[in-house]
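*Asks:* Let's see this in three dimensions:
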Amino acid sequence: MRVGLLTAFIAVAWLGQQVQVALAQTRPSVSPSEPAKVSAPKESPPRKEAGVAVSPYTAGLVTGPPQSTEFAIAQDIATTLASGQETGPRGEVALRVLPMVGNGGIRNIRDVLTLAGADMAIAPFVLVDRLRETRTIADIQNKLVYITPLFVEEFHLLAPSEIRSLADLEGKRVNLGEEVSAAAVLGREVLNRLEVKISELNLGLDAALDGMRKGEIFASLLVSGKPVNLLARYAQADGIHLLPIPYSKALQQDYLPSTFRREDYPNIVGSGESVDTIAIKCALFAYNWPTRSERFQLLEFFVETLFSRFPEFLGDAHHPKWREVNLHEVLPGWRRFGPAERWLQRQSGGEAALRKAFGRFLEQKRTSNPPDREELFQDFMRWRERKQGW
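*Replies:* Below you'll find the model as predicted:
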């Protein structure tokens, strides 16, 4: 019996040794200095979390970091729509918008596609287009709709005084913002198109600014709508200025030209000076909830409230970027949220009918001067809105 056990043990040991030899022959060797290459798995279509949102009356809006214009716009929406509503017995309101801090980039879109409480996201149109073209996030075309285009976001490329042009950044350490943020993804694309080779860092803005003061970082990119309040507080005495980004032919297909002036950043841009840069359009996207679902109905109520109260956002109390918003603007290649499309069609059709009736009225009054005609119509529309309590 002992001899049998010993023989079995020797056989098992021999087999184990042969398996190790076979594996060593088939597995490629990896040197300590060479990282193993792992192929990225093909991503399956995103799925919303099974849990329900925090409240059937609360719409989640994913936005950029706290210092960004996207966050300021989301706060404007949340505070403005919270006012003027009838409250319930415990102070609850029929509609609440909850800003959710994101990074303004791919994470925003991924959150709105997966998180139960995330109904909407503010994101650059170009970035969302890239995700659709590359299929980085599968099935995005069917899962995402847009409510309205918003405003233009400028590329703020901050640099110390010794850096005067993009050519000075060749081979140097440049911060493009947190990984998968809009600044990181699109900043990398822009620098590649302009053939500027850098050593990329992915830090937050505060850490990057501190690194520039210490001479460890030579530029930092922020993509956000001007003016960014945090930047407006920086003085030229800090030795930090806005670096020009030329609107070259390589960028004209996907980007827009823009300019920083003294009124945008009086503590950074000198009197009578201007700094050329590029910009992108951002939009308010929403998850394509099933029709008749609770979340679909909540977003429908949100659209009705936001669009009908849109003139309130154009006042001085709100961010100046609201004045760039055109609710009727269309995003090519994307489907608008159904209730938003219907609201705009109703408004356009109603105004057209009013203009036609008003024209017949003026014909009877023999008012033929076109400027007087338009001025009278606008007065009439304002009077009509006051009468209806709009």
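
*Asks:* all contacts plus neighbour counts: C-alpha atoms, from now on.
*Replies:* OK.

*Asks:* secondary structure class for the residue nearest in space to the middle of the chain?
*Replies:* Centroid-nearest residue in the chain, with Cα atoms, centre = their mean: Ala123, separated by 1.8 Å. Put simply, Ala123 is strand when judged by DSSP: H, G, I helix; E, B strand; the rest coil.

*Asks:* can you give me the helices in the stretch 1-150 of the chain?
*Replies:* Counting by DSSP state H, counting those that start in this stretch, one finds helices in the stretch 1-150 of the chain at the ranges 2-26, 69-82, 106-114, 125-134, 140-143.

*Asks:* Which one of those helices lies nearest to Val325?
*Replies:* Proximity to Val325 (Cα to Cα) singles out helix 69-82 among the helices of the stretch 1-150 of the chain, at 11.4 Å.

*Asks:* Go through the helices of the stretch 1-150 of the chain and pick out the most buried.
*Replies:* Of all the helices of the stretch 1-150 of the chain, helix 106-114 has the most neighbours on average by mean count of other Cα atoms under 10 Å, namely a mean of 22.

*Asks:* Nearest residue to the residue nearest to the centre of the chain in space, please, no chain neighbours.
*Replies:* Cys282 (5.4 Å; Cα to Cα, 6 or more residues apart in numbering).

*Asks:* which residues touch that neighbour?
*Replies:* Shown in contact with Cys282 (Cα atoms under 8 Å, 6 or more residues apart in numbering): Ile122, Ala123, Pro124, Phe125, Val126, Pro149, Leu150, Phe151, Val152, Glu153.

*Asks:* any idea which helix or strand comes after the strand or helix carrying it?
*Replies:* Per DSSP states H and E: Cys282 is located in strand 274-287. Per DSSP H and E, the first helix or strand lying C-terminal to strand 274-287 is helix 294-308.

*Asks:* can you pull out the strands in the stretch 201-350 of the chain?
*Replies:* All strands of the stretch 201-350 of the chain, identified by DSSP state E, counting those that start in this stretch, fall at 219-224, 240-242, 256-261, 274-287.

*Asks:* which ones are touching Phe260?
*Replies:* Per Cα under 8 Å, 6+ apart, neighbours of Phe260: Val269, Ser274, Val275, Asp276, Thr277.

*Asks:* what's the neighbour count on the last one?
*Replies:* In this case it means Thr277. 20 (other Cα atoms under 10 Å).

*Asks:* same check, this time on the second one
*Replies:* Other residues near Ser274 come to 16 when the count uses other Cα under 10 Å.

*Asks:* Next up, the contacts around the residue nearest to it when sequence neighbours are not counted.
*Replies:* Sequence neighbours aside, Arg261 is the residue nearest to Ser274 in space, at 4.8 Å (criterion: Cα to Cα, 6+ apart). Shown in contact with Arg261 (Cα under 8 Å, 6+ apart): Val269, Glu273, Ser274, Val275.

*Asks:* From Lys321, how far off is Arg261?
*Replies:* The gap separating Arg261 from Lys321 is 15 Å, by Cα to Cα, to the nearest Å.

*Asks:* and for comparison, fold this next one:
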Amino acid sequence: MKHSHPESILRPAAAVDRRRLLRLLGGGAAAFALGLGRRALAASTDIRFFRIGTGAPSGTYFPLGGEIANALSNPPGSRDCAKGGACGVPGVIAVAQASQGSVENVEAVVKGQFESALCQADVASWAYAGTNGFAKDGAQPGLRALANLYSESLHIVVRADGPIHTLKDLKGKRISLGEPESGTLADARLVLAGAGLGEKDLKASTMKLTQAAAGLAAGSMDGFFQIAGWPVPAIAELAQNTKLRLLPIPQDVADRLRKKWGFLAQDRIPGGSYEGIEEDVDTLGIGAEWITTDKIETDFAYRLVKALWHESSQKLIENGHPIGKRIKLAKAIDGLAIPLHPGAEQFYREAGLLVQASQSQ
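*Replies:* Here you go, the predicted structure:
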């Protein structure tokens, strides 16, 4: 997949309408940002574009990334934070950019195609160590974490009126394992292996979430995997017209997978998260992390993280997306799969989250 490469520093226009910019940029309209160029932003104060790799528009990463982009942005001409205006990083216009998911995101961050990205903890860990699909490119020791955001839940979605009730029932069925280069695909393979199955045991495919959901509704697909924070918009929409079932992960399978893969955690999708599914579903969870590289300046990373956790930003994120209410400063360094960026570490130490660690050294 090809990416555009706008300059990180541009000359801005003499006056910038922040509301218009954030409406177009923060919501994920990266094409607008990439097309502004020098003509639209000719002059007086530097503007720094900051790209955030997300995921498919039908998932959780893309809309959430848009809210985070809004929170980080503070273009010239914005009203002061203390007066109810922008509380992001002065001069920054953050852009949520769609992608195929975690694998593509981490690769794009390493190549400098994104300045940062949302990424599953397991994928970040593999890329950092150069294992599990990242061996060809080797370890990426420059990867750094800015924050743990929330726990993503494994969804295995099938029709409620169909014959699939357990993982074993997936055998021989038409199942989408997630998009190519997605964290969902990587972890679907792990879960199948944990249940004693392989891709060859299924009529497996790799589809976009919207395609898989449409196929399930039409009867051309029997089910699909998706790792995302509940409620996933595409699954919620599907549930309004198609009766669904979420497959649970048996405890023995979950224990076996968690023992082998430390980034996996016991998780539960609450009943009522999707129409027609009233009971809790036991599954596995994986941390969703905001990552970057050590090429980002320490002071800039500090200001980004400070902007993310600003009270005003938190209200914006909480009100902008259902998953936002689960993004809490108190959990910002829980279960990180890669080292913290020094700028982020400085902020969390000042916030009191790293006090014990610093005292023990």
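
*Asks:* before we move on, back to that, a markdown table please, covering the helices of the stretch 1-150 of the first structure and showing distance to Glu385 of the first structure.
*Replies:* Converted to a markdown table, those look like this (distance: least, Cα to Cα, whole Å):
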| stretch | distance to Glu385 of the first structure |
| --- | --- |
| helix 2-26 | 78 |
| helix 69-82 | 19 |
| helix 106-114 | 36 |
| helix 125-134 | 34 |
| helix 140-143 | 37 |
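
*Asks:* is it true that Pro149 of the first structure touches Pro332?
*Replies:* No. In this structure, Pro149 of the first structure is not within contact of Pro332 by Cα atoms under 8 Å, at 10.8 Å.

*Asks:* Show me which of these two is the more surrounded one.
*Replies:* Shown here are Pro149 of the first structure and Pro332; by other Cα under 10 Å, Pro149 has more neighbours (24 against 8).

*Asks:* who's in contact with the residue nearest to the more buried one when sequence neighbours are not counted?
*Replies:* Computed as Cα to Cα, 6+ apart, the closest residue to Pro149 of the first structure that is not its neighbour in sequence is Ala283, at 4.1 Å. Applying Cα under 8 Å, 6+ apart to Ala283 of the first structure gives the contacts Ile122, Ala123, Pro124, Phe125, Tyr146, Ile147, Thr148, Pro149, Leu150, Phe151.

*Asks:* before we move on, back to that, what about the second structure, which of the contacts of Cys282 of the first structure hold up?
*Replies:* By both residues aligned by TM-score structural alignment, their matches' Cα atoms under 8 Å, the contacts of Cys282 of the first structure still in contact after alignment to the second structure are Ile122, Ala123, Pro124, Phe125, Pro149, Leu150, Phe151, Val152, Glu153.

*Asks:* Could you give me the buried positions within the strand holding Cys282 of the first structure?
*Replies:* 274-287 (16 or more other Cα atoms under 10 Å).

*Asks:* Of these, just say which sits nearest to Val185 of the first structure.
*Replies:* The closest of these, once distances to Val185 of the first structure are taken by Cα to Cα, is Ile280, at 12.8 Å.

*Asks:* And the closest one, what's its match in the second structure?
*Replies:* By TM-score structural alignment, Ile280 of the first structure lines up with Ile286 in the second structure.

*Asks:* quick one: Asp252 of the second structure and Lys259 of the second structure, what's the gap?
*Replies:* From Asp252 of the second structure to Lys259 of the second structure the distance is 11 Å (Cα to Cα).

*Asks:* Could you do Ser151 of the second structure as well?
*Replies:* 18 Å.

*Asks:* So between these two, which is more surrounded?
*Replies:* Using other Cα under 10 Å, the more surrounded residue of Ser151 of the second structure and Lys259 is Ser151, with 25 against 12.

*Asks:* Let's verify that one: helix, strand, or coil?
*Replies:* Going by three-state DSSP: Ser151 of the second structure is strand.

*Asks:* how much space between it and Ile269 of the second structure?
*Replies:* 11 Å.

*Asks:* same question, Leu257 of the second structure
*Replies:* Counting by Cα to Cα, the gap from Leu257 of the second structure to Ile269 of the second structure is 18 Å.

*Asks:* Take the strands of the stretch 201-350 of the first structure and lay them out in JSON lines including distance to Thr26 of the first structure.
*Replies:* Formatted as JSON lines, the strands of the stretch 201-350 of the first structure follow (distance: least, Cα to Cα, whole Å):
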{"stretch": "strand 219-224", "distance to Thr26 of the first structure": "46"}
{"stretch": "strand 240-242", "distance to Thr26 of the first structure": "55"}
{"stretch": "strand 256-261", "distance to Thr26 of the first structure": "53"}
{"stretch": "strand 274-287", "distance to Thr26 of the first structure": "47"}
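
*Asks:* And the ones you listed: which comes nearest Met100 of the first structure?
*Replies:* Nearest to Met100 of the first structure, of the strands of the stretch 201-350 of the first structure and by Cα to Cα, is strand 274-287 at 13.7 Å.

*Asks:* quick one: the closest one to helix 69-82, angle?
*Replies:* With axes from the mean of the first three to the mean of the last three Cα atoms, to 10 degrees applied, the angle from strand 274-287 of the first structure to helix 69-82 works out at 50 degrees.

*Asks:* Check the mean deviation of strand 274-287 of the first structure from the second structure.
*Replies:* Once the two models are superposed, strand 274-287 of the first structure sits on average 1.3 Å from its counterpart in the second structure (mean Cα distance after the TM-score superposition for the first structure).

*Asks:* how far out from the middle of the chain is that strand?
*Replies:* In this view, strand 274-287 of the first structure has its centroid 8 Å away from the chain centroid, taken as Cα atoms, centre = their mean, to the nearest Å.

*Asks:* Equivalent analysis for stretch 158-169 of the second structure, please.
*Replies:* With Cα atoms, centre = their mean as the basis, stretch 158-169 of the second structure stands 28 Å off its chain's centre.

*Asks:* same thing with stretch 63-77 of the first structure?
*Replies:* Using Cα atoms, centre = their mean, the offset of stretch 63-77 of the first structure from its chain centre is 10 Å.

*Asks:* State the span of the second structure onto which that stretch is aligned.
*Replies:* Here stretch 63-77 of the first structure aligns to the second structure at residues 54-68, judged by TM-score structural alignment.

*Asks:* From start to finish, how long is the matching stretch in a straight line?
*Replies:* First-to-last residue span, stretch 54-68 of the second structure, Cα to Cα: 11 Å.

*Asks:* Please apply the same query to stretch 51-70 of the second structure.
*Replies:* 12 Å.
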